[in-house]
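1. Here is my input; please provide its structure:
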Amino acid sequence: MKTSTRRRALAITAVTALSGIALLSGCAGSPSASSSEGETEVAYLSSSSANTWLSASGKAMQEEAKKAGIKITEFDAKFEPGKSVKQIQDVVASKKYKGIIIATSDGPGAIPALQKAMDAGIKVVILNQVVGEKLDTADPQVPGFSASVLAPPKGTGERLGKLALKACDGLEECKVVYMYGLKGTPFDTAVRDGFDSTITGNSKIKVVADTEGGFLGTAEPRKAVQDVLQSNPNFDVFVAAGDQQVRGAQLALGDAGKPAVKTIGVGASEPALKGISEGTWFGDVAGVPADEGRAALNAMVKAIKENKDSGGIDVVDDLPDGGLITKENVAKFTAQWAG
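-> As a prediction, the model looks like this:
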């Protein structure tokens, strides 16, 4: 069993795209033209290129790729179930890539295709999303994976639950609305399980509604909260699996004249930290997408050039105060993505 590697995540502002690095769009599902002779190519399979978190990870990879002389080609799964599996197959068939860095919402469904990639000699690093059945560990769950770089989603949910307990403190009854990102995915299921396990036993807290807001912008979560308000016009706390949903929820709550609802998200984005500082956003679970990207690329370089594995890397593990952000400690954190 691989030992989990603990890497201290330094809060560093998300990097901007650097010239000279080829992070190419694979939106059509096909790779770019052949690289120059001798160049090492790595495929970055993203759940969604439009997702601002994964974009921040991708930009950070560019910085590390430049140092290592690696060319990255990005493939965009657009959050479409099963699409990353087809992209893995395309990468293997091309016979041009030395490695795959993958952030997939397909979870265990991607394992057979990734196994074939490894059988073909391609190194595999998991990024951000669990690929396996265990949702409480960062450790690689398939023999042969070179590294797994992520915050275990069940732990993220537990942190959300701890912040909800803080938000509900002092209330005789605390009504909570919970928003999934993509309900039914391994990530969201694990986050909710962690959240529920933490608030269970507190009889004052009642989840009066749950809904889904996606991970792309504010329009979907805004509409979802507007719908919730029709049947549950009065609640105290809004909890979401991502900062994007909180931003949309705050727009809906503002429209409804309910700015006093305490909001809690995940990611430590620029809007989250600003809102927490100003008192318009109650709390957040810290996230460091740029650090994730750097750690994933460095693990890939180690795998390709030294044939060494890096094990599990939880970049949130050593953040201040367990990664729980409130107004009292927000100054300790720096945003790595736009939210």
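2. hey, let's count contacts and neighbours off CA atoms from now on
-> OK.
3. Contact partners for the residue lying closest to residue 212 once chain neighbours are set aside?
-> Nearest residue to residue 212 in three dimensions, chain neighbours excluded: residue 180, at 4.6 Å (C-alpha to C-alpha, 6 or more residues apart in numbering). Applying C-alpha atoms under 8 Å, 6 or more residues apart in numbering, we find residue 180 in contact with 188, 192, 210, 211, 212, 213, 214, 240, 241.
4. now those residues as a markdown table including neighbour count, secondary structure and distance to residue 305?
-> Formatted as a markdown table, the contacts of residue 180 follow (neighbours: other C-alpha atoms under 10 Å; DSSP: H, G, I helix; E, B strand; the rest coil; distance: C-alpha to C-alpha, whole Å):
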| residue | neighbour count | secondary structure | distance to residue 305 |
| --- | --- | --- | --- |
| 188 | 21 | helix | 35 |
| 192 | 24 | helix | 39 |
| 210 | 17 | strand | 47 |
| 211 | 18 | strand | 45 |
| 212 | 19 | strand | 42 |
| 213 | 27 | coil | 41 |
| 214 | 22 | coil | 38 |
| 240 | 29 | strand | 40 |
| 241 | 31 | coil | 37 |
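5. I'd like the structure of this one too, to check against the first:
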Amino acid sequence: MIRVARYVGAGLAAALLVAGCSKPDTEAAGSAATAAPAGKKLSIGFFGFAKANSFAQATWAGIQEYAAANNAEATFLDSNFDGPTQVNQLQDAVTSKRYDVIIVQANDGTAMVNPVKQAVAAGIPTVIEFTPVGGKYDTADPQIPGTINIIDPPTVNGDGLAKLGTEACASIGAATGCKVAYFQGFANYPLDTARTDAAVKALKAGGASEVIANFVGGYTPDSGRTAMQNLLQAHPDVDVVIGSSQALEGATPLAAGKKITFVGNGGSTQAYDYVNKGTWYGVYSVPEKKSGAKAAELGLAKARGQSAPESTVVCTTLTTFNCLGTKTTLAGQTADYSD
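-> I've put the predicted structure just below:
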């Protein structure tokens, strides 16, 4: 997932699975300013979570590679996880018409609505990547007409983490009476709130005897270590811990000698290693570098007068295992990035 992701990052909802990989073009999604002249080098502005975030760096790597191979250049505008800063950055870019394509990885999907609308109105092809922009966090459908959306809906991420968590309970013989702790990423962060609520609801529905969700694990090993220390003091009998992969990298050593397993959110090389060794049961692994490359591909296509799908669900389109990484499903897979 998401820091998601110092990210991150995240089974999929049945309706999305049935709906398929992507929605076809619509008149709104296909319309844009006059197509760029053939041979013109185009510019991409990437409004990512934070330059210091490993998940956003995976997105950035995909964008850069695709841009360099397709007569374009890209710039990372660093908001450092600050919603208002990101809003101001995008508004300034639209006013100056600095970029031919805009890719938005929103810190706050509600706050970014107006600047994204401004970008679309200015005729700038705008790609919403990973986090929905709008008031809904349970869909990959465009909430702003004219945008291209490559999304891992936060509620779907939460459901996937819960599915892995339920399986993790069974893997350690605690399918009944299983006590699960869910580490929130950020407190009062729209993406995290939607994901947490979905995960807690699905864990309870899946049979967890108790779900503890009042600890903030954050997106760094240090914050995860602190959360785990507090968790073990209050709930030494916990069976499964779910959180961002970065947080769990700090939490895991504290479980040595205890019958605790983990489910990470964010498919870094470190997370894959923990799963392959059996230390963690699983990880919700979004192919974020591929997602970044796809965002650049579709944004540039639209800028050059070509068609682009308005909606793509990352986990059903860019992976063969719906982002649900276990020792079995990750066999032969390579992580997109390292923490």
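6. Quick check: TM-score for this pair?
-> Once superposed, chain against chain, the TM-score is 0.83 (TM-score structural alignment, normalised by the length of the first structure); 301 aligned residues with a C-alpha RMSD of 2.1 Å.
7. which residue in the second structure lines up with the residue nearest to residue 212 of the first structure?
-> Alignment note: residue 180 of the first structure maps to residue 184 in the second structure; criterion TM-score structural alignment.
8. now the longest helix belonging to the second structure: how far from the chain's centre is it?
-> The residue-count maximum for a helix in the second structure (DSSP state H) belongs to helix 154-171. Counting by C-alpha atoms, centre = their mean, to the nearest Å, helix 154-171 of the second structure is centred 15 Å from the centre of its parent chain.
9. What residues of it count as buried?
-> Within helix 154-171 of the second structure, the residues scored as buried using 16 or more other C-alpha atoms under 10 Å are 154-169.
10. Check stretch 67-84 of the second structure too.
-> 67, 72, 73, 74, 76, 77, 78, 79, 81, 83.
11. what are the ranges of the strands in the stretch 1-150 of the first structure?
-> Applying DSSP state E, counting those that start in this stretch to the stretch 1-150 of the first structure gives strands spanning 23-24, 40-46, 70-76, 99-102, 123-127, 147-149.
12. Report all helices and strands that the last one contacts.
-> Packing partners of strand 147-149 of the first structure (3 or more C-alpha pairs under 8 Å, 6 or more residues apart in numbering; DSSP states H and E): strand 123-127, helix 289-306, strand 311-313.
13. same question, the first one
-> Contacts of strand 23-24 of the first structure with other secondary structure elements, assessed using 3+ C-alpha pairs under 8 Å, 6+ apart, are made with strand 70-76.
14. what's the strand it packs on aligned against in the second structure?
-> Under TM-score structural alignment, strand 70-76 of the first structure corresponds to residues 72-78 of the second structure.
15. ok, now which ones touch residue 108 of the first structure?
-> Per C-alpha under 8 Å, 6+ apart, neighbours of residue 108 of the first structure: 131, 132, 133.
16. Can you tell me which of those residues are buried?
-> By neighbour count, with 16+ other C-alpha under 10 Å, the contacts of residue 108 of the first structure hold 131, 132 as buried.
17. And residue 216 of the second structure, how close does it get to residue 225 of the second structure?
-> 11 Å (C-alpha to C-alpha, to the nearest Å).
18. Same question for residue 39 of the second structure.
-> Residue 39 of the second structure is 51 Å from residue 225 of the second structure, by C-alpha to C-alpha.
19. Neighbour count for these two, which is higher?
-> Legend: neighbour count by other C-alpha atoms under 10 Å for residue 39 of the second structure and residue 225, higher for residue 225 (22 against 9).
20. The helix or strand containing that one vs the first structure - mean distance after superposition?
-> Using DSSP states H and E, residue 225 of the second structure maps to helix 221-234. Overlaying the first structure shows helix 221-234 of the second structure at a mean distance of 1.6 Å from the equivalent residues (mean C-alpha distance after the TM-score superposition for the first structure).
21. and that helix, what does it pack onto?
-> Using 3+ C-alpha pairs under 8 Å, 6+ apart: helix 221-234 of the second structure touches strand 210-216, helix 245-251.
22. Need the winner for burial among the ones you listed.
-> For those, the largest average neighbour count (mean count of other C-alpha atoms under 10 Å) is found in helix 245-251, namely a mean of 29.
23. With distance to residue 289 of the second structure as new columns, can the buried residues of stretch 67-84 of the second structure be given to me in TSV?
-> Listed next are those as TSV, based on distance: C-alpha to C-alpha, whole Å:
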residue	distance to residue 289 of the second structure
67	13
72	17
73	17
74	15
76	15
77	17
78	18
79	20
81	19
83	23
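24. of those residues, closest to residue 208 of the second structure?
-> Among those, residue 81 lies closest to residue 208 of the second structure (C-alpha to C-alpha), at 32.5 Å.
25. what sits against the nearest residue to that closest one once chain neighbours are set aside?
-> Distance criterion C-alpha to C-alpha, 6+ apart; nearest residue to residue 81 of the second structure, sequence neighbours excluded, is residue 49 at 5.2 Å. By C-alpha under 8 Å, 6+ apart, residue 49 of the second structure lies in contact with 3, 56, 78, 79, 80, 81, 105, 106, 107.
26. Identify those among the residues you listed that sit within helices.
-> Short answer: the contacts of residue 49 of the second structure in helices (DSSP H) are residue 56.
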